[in-house]
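Novice: pasting the sequence and the predicted coordinates here, then a few questions.
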Amino acid sequence: MKEIELKMQGKIKRLTNRTFKFDHRVRDGWFSAVYFLKTRDIAKEYKPDNVVTMQFFQKENAVLCGTDEVIALIKEFADDPDNLDIYSLKDGDKIAPFETVLTITGPYQNFGYLEGIIDGILARRTSVATNVYNVVKAAGISGVQKPVIFMGDRDDHFTQQAGDGYAAYIGGSSAQATHAMSEWWGKKGMGTMPHALIQLFDGDIVKASQAYHEMFPEDDLMVLVDYNNDVITDALRVAREFKDKLKAVRVDTSRTMIDQYFVRHPEVLGTFDPRGVNAPLIFALRDTLNSEGYNHVKIVVTGGFNERRIEEFEKQNVPVDIYGVGSSLLKINIGFTGDNVKLNGKDQAKAGRRYRPNARLEKVE
């Protein structure tokens, strides 16, 4: 948890110099709500000398992310950006409901049309970072911090991977499924084998693992063991074959399936849902591996895990070593709002909104 806590204390340096690969059409207003574009044109014609302060906030306890991206956006597409006064919190800061996270002061026509884009960047990145942070926190409540692999590549459009991966990193996940997810923070993706590899070897998990190990001998050998819906039998097969070379097994049983272990041991049924990856199955897998001396083999679980399920596993001390989580981390559940709250240095805002100074904001140069 130490690295995560350092991020939460704002000790991660700003990354405003990195390449975000913005679409050049932002400058043309292609991604801005039309009423912002019309307001920009009116401001140019009728109120060119007015100076406004726009502030941004949200309504949850959250882990802020997206500020570096927003600052880079402003520097790239605002008119005369060097003469805008920008104050911001940092990616990784913990934020409270209604806390001001960003203010921009300058002529409205120079930056106002970016309001909705800024809201959207902050909303997506902060949602992902907060979701990941909560999952990572849940994965450590037993007293041992379990790594969380961010596996969101199949749950959203591929163009979102770099930003989502960075947000996941800010939230505390330093293992990502694709290279793109790791692009903004300078790492590479990690992964082992999909079900497709085992299918190519006609369901023979040992032969598939042998081919993998021969092709990628420098990789830690982590074998997917649920292809035949008999995780304990197949885990033992690969453990006996590879012994110390086997570093982990991954269980990804479908939520509609009941593993063959429960067919062989019906006496344990009746007090829990035996479908998918469940606690009794993982306990049995751990006990069986240990009984044959494979205590070193770690257990990775994936498939439908979220904060609640991980918390349940951890409270039961289920012997999981690593969690892989995907779709639940990509729920956009935090929305940001940008408001103009000052006009020419004086308070001026719509009813119900007001300027909220925040001593934690830092001036952006």
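Specialist: All right, it came through fine.

Novice: contacts, neighbours, all on C-alpha from now
Specialist: Fine.

Novice: so is residue 103 in a helix, a strand, or just coil?
Specialist: strand (DSSP: H, G, I helix; E, B strand; the rest coil).

Novice: neighbours around the nearest residue to it once chain neighbours are set aside, how many?
Specialist: Leaving aside its sequence neighbours, residue 103 sits nearest to residue 55 (C-alpha to C-alpha, 6 or more residues apart in numbering; 4.3 Å). By other C-alpha atoms under 10 Å, 26 other residues sit near residue 55.

Novice: before we move on, what about residue 150?
Specialist: Using other C-alpha under 10 Å, residue 150 is surrounded by 27 other residues.

Novice: ok, back up a step: correct me, but the residue nearest to residue 103 touches residue 336?
Specialist: No - contact criterion C-alpha atoms under 8 Å: residue 55 and residue 336 do not qualify, at 10.2 Å.

Novice: and after the longest helix seen in the chain, which helix or strand comes next?
Specialist: Looking across the chain with DSSP state H, the single longest helix is helix 115-138. Per DSSP states H and E, the first helix or strand lying C-terminal to helix 115-138 is strand 148-150.

Novice: which residue ranges form the helices in the stretch 1-150 of the chain?
Specialist: 2-8, 34-46, 67-77, 108-111, 115-138 (DSSP state H, counting those that start in this stretch).

Novice: if I look at the residue nearest to residue 103, how far off is residue 89?
Specialist: 12 Å (C-alpha to C-alpha, to the nearest Å).

Novice: intersection of neighbour lists for the two?
Specialist: Both residue 55 and residue 89 are contacted by 101, 102, under the criterion C-alpha atoms under 8 Å, 6 or more residues apart in numbering.

Novice: could you dump the helices of the stretch 1-150 of the chain to CSV with distance to residue 309 and mean neighbour count?
Specialist: What follows is those, written out as CSV (distance: least, C-alpha to C-alpha, whole Å; neighbours: other C-alpha atoms under 10 Å):
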stretch, distance to residue 309, mean neighbour count
helix 2-8, 21, 15
helix 34-46, 43, 14
helix 67-77, 31, 20
helix 108-111, 43, 24
helix 115-138, 9, 24
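
Novice: let me have those in a markdown table, extended by distance to residue 277.
Specialist: Below are the helices of the stretch 1-150 of the chain laid out as a markdown table (distance: least, C-alpha to C-alpha, whole Å):
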| stretch | distance to residue 277 |
| --- | --- |
| helix 2-8 | 27 |
| helix 34-46 | 48 |
| helix 67-77 | 37 |
| helix 108-111 | 50 |
| helix 115-138 | 17 |
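
Novice: nearest to residue 169, of these?
Specialist: helix 115-138 (7.4 Å; C-alpha to C-alpha).

Novice: just to revisit the earlier point, which one of the helices of the stretch 1-150 of the chain lies closest to residue 16?
Specialist: Judging the helices of the stretch 1-150 of the chain by C-alpha to C-alpha, what sits closest to residue 16 is helix 67-77, at 5.1 Å.

Novice: pasting the second one now:
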Amino acid sequence: MSAAHENEAFGPSQALDDGTIAARTDAYFNRTREIVTRFGDRQVTYAMFIRRPVISAPRLMTAWLENVARARGIAITHEVMCPEGAWVGAGEPLVYVTGSFAALAPLETLLLQKLGPPCVAAHNAYQMALALPGVRFLAMEARHCAGFEMQEQMAYAASVGSRAAQREGALGFVGGANDATAGFFGDLPGLGTMPHALVGYAGSTLRAAEMFHETYPDSDLVVLVDYFGREITDALEVCRAFPDLAAAGRVAVRLDTHGGRFLEGLDPQSSYAALERNTPGTIRRYRSDTELRHLVGTGVSAAAVWRMREALNEAGFAKVRIIVSSGFSVEKCMVMADAHAPIDVVGTGSFIPDRWSETYATADIVSYDGQPLVKVGREFLLRKARDRAVPSAS
């Protein structure tokens, strides 16, 4: 596949025409273009950076830039200073973009939109995967995104952060929740089995499992068990109904207990006891309120995971896997790791940045017609510009 076709397949193709770009960019950039066109264009270089540590995830942005350059027949070069998946320090330039000032000025807003959020989300995904290196992750960001463009950015970010963690030995993200972003995870189709709505429709957890298995007999059986508040009872009922699948490791129970209640049979005292039985000392150290909630609180706590594992093992279903979801952020993953929670798979969209202000990328021009010049306070960008990567033509 040619580079041009690869970029068309990879990057978002929307907003390539002048009218759409002009409508979506900030007005002062459109005015800058008119002024520069009137008084004489110049060759400029932009430095793009983020004010916090991130994982480099520039490819959506650079693919879009290359598509725009090709559609307009203009010469733009970009220099990626930190390879995709590399750790980048706060304020360190990620990409230098060089070209006509008149051509680049209207693109700045859209370029920054496609750089900051993926880099921060990739960093979060990387941290989560490293916190639980023996656990597989499923990207479930779609329902939390403001449209497909954001979903594409977040799925791409999860794949970049995951590959960075995999290079350090983690299992990382193995797929996403729908087909549209499957290409980021090796072209696997969207993963997942049933929502709570299907359990309600079926009238029981077991009947939902039966319906699913009758429809998809070759698929592993992953069953939501919290709908009726009988996580352990319903999980065991399903396992007993499908003993061969359970013995073959083809049954999994998904815990998604909401934060308004404890897992079946648990309360604060029994939650503490579950951790003491399985991971002595974990609960005895100083803990913040948030850490305590993740360990022994309501919802999908470490104690809840341990109690489910105990119940499955006691009933002879040691090969039945446990899948967890519900608010699995970087912090929650770290707490689960500290509690040695027996998790097989995490379904999460919580790698999406919690503080959106952290995702703001910034661009500054650092040279005009090859002469270094930048606003006061950003001289560090000039120092970085002396050691450039090999440029890539757009």
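Specialist: Good, I have the coordinates. Values in this document were obtained by computation on a predicted structure and should not be read as measured data.

Novice: and the helices of the stretch 1-150 of the first structure: which comes nearest residue 149 of the first structure?
Specialist: Per C-alpha to C-alpha, nearest to residue 149 of the first structure of the helices of the stretch 1-150 of the first structure: helix 115-138, 9.7 Å.

Novice: which bit of the second structure covers that closest one?
Specialist: Aligned using TM-score structural alignment, helix 115-138 of the first structure spans residues 108-131 in the second structure.

Novice: give me the mean deviation of the longest helix of the first structure from the second structure.
Specialist: Here the mean offset of helix 115-138 of the first structure against the second structure after fitting is 1.2 Å, by mean C-alpha distance after the TM-score superposition for the first structure.

Novice: check which helices and strands that helix is in contact with.
Specialist: strand 62-63, helix 67-77, helix 161-171, helix 307-315, strand 337-343 (3 or more C-alpha pairs under 8 Å, 6 or more residues apart in numbering; DSSP states H and E).

Novice: packing partners for the first one?
Specialist: Okay, so that is strand 62-63 of the first structure. Looks like strand 62-63 of the first structure contacts strand 94-95, helix 115-138 (3+ C-alpha pairs under 8 Å, 6+ apart).

Novice: what's the neighbour count on the counterpart of residue 152 of the first structure in the second structure?
Specialist: Taking TM-score structural alignment, the alignment pairs residue 152 of the first structure with residue 141 from the second structure. Neighbourhood size, residue 141 of the second structure [other C-alpha under 10 Å]: 22.

Novice: wait, isn't residue 141 of the second structure in contact with residue 352?
Specialist: Yes - the criterion here is C-alpha under 8 Å, and residue 141 of the second structure meets it with residue 352 at 7.3 Å.

Novice: from the chain's centroid, how far away is the match of helix 115-138 of the first structure?
Specialist: In terms of C-alpha atoms, centre = their mean, to the nearest Å, the centre of stretch 108-131 of the second structure is set 8 Å apart from its chain centre.

Novice: just give me the neighbour total for the residue lying closest to residue 178 of the first structure once chain neighbours are set aside.
Specialist: Excluding the flanking residues, the one nearest residue 178 of the first structure by C-alpha to C-alpha, 6+ apart is residue 189, at 4.3 Å. When neighbours are defined as other C-alpha under 10 Å, residue 189 of the first structure has 16 of them.

Novice: over to residue 89 of the first structure?
Specialist: Neighbours of residue 89 of the first structure under the rule other C-alpha under 10 Å: 24.

Novice: how much space separates it from residue 260 of the first structure?
Specialist: 52 Å.

Novice: nearest spatial neighbour of the most centrally placed residue in the first structure, chain-adjacent residues omitted?
Specialist: For the first structure, residue 168 is the residue whose C-alpha lies nearest the centre (C-alpha atoms, centre = their mean; 2.8 Å). Spatial nearest neighbour of residue 168 of the first structure, excluding adjacent residues (C-alpha to C-alpha, 6+ apart): residue 129 at 5.1 Å.

Novice: show the contacting residues for that neighbour.
Specialist: Applying C-alpha under 8 Å, 6+ apart, the residues near residue 129 of the first structure are 63, 64, 65, 167, 168, 169, 170, 171, 172.

Novice: let's see that with 7 Å instead.
Specialist: 63, 65, 167, 168, 170, 171 (C-alpha atoms under 7 Å, 6 or more residues apart in numbering).

Novice: give me the number of residues near the aligned residue in the second structure for the first one?
Specialist: Following TM-score structural alignment, the counterpart assigned to residue 63 of the first structure within the second structure is residue 55. The number of residues packed around residue 55 of the second structure, counting by other C-alpha under 10 Å, is 27.

Novice: quick one: contacts for residue 55 of the second structure?
Specialist: 85, 86, 87, 88, 119, 120, 122, 123, 161.

Novice: what does residue 85 of the first structure give?
Specialist: 104, 105, 106 are the contacts of residue 85 of the first structure under C-alpha under 7 Å, 6+ apart.

Novice: from those residues, which is closest to residue 287 of the first structure?
Specialist: residue 104 (58.1 Å).

Novice: map that closest one across to the second structure for me.
Specialist: Per TM-score structural alignment, residue 104 of the first structure is aligned with residue 97.

Novice: so that match is in contact with residue 45, correct?
Specialist: Yes - using C-alpha atoms under 7 Å, residue 97 of the second structure and residue 45 qualify as a contacting pair, with a distance of 5.5 Å.

Novice: compare neighbour counts for these two and give me the winner.
Specialist: residue 45 (28 against 23).

Novice: quick one: contacts for the equivalent of that one over in the first structure?
Specialist: When the first structure is aligned by TM-score structural alignment, residue 45 of the second structure is paired with residue 53. Going by C-alpha under 7 Å, 6+ apart, residue 53 of the first structure touches 103, 104, 105, 106, 340, 341, 342, 343.

Novice: at 10 Å instead, please
Specialist: 84-86, 103-108, 112, 339-349, 355 (C-alpha atoms under 10 Å, 6 or more residues apart in numbering).

Novice: spatially nearest residue to it, not counting backbone neighbours?
Specialist: Closest to residue 53 of the first structure by C-alpha to C-alpha, 6+ apart is residue 105, at 4.3 Å.

Novice: again with residue 180 of the second structure
Specialist: Using C-alpha to C-alpha, 6+ apart, the closest residue to residue 180 of the second structure is residue 190 (7.9 Å).

Novice: show me what that neighbour aligns to in the first structure.
Specialist: The alignment partner of residue 190 of the second structure in the first structure, by TM-score structural alignment, is residue 189.
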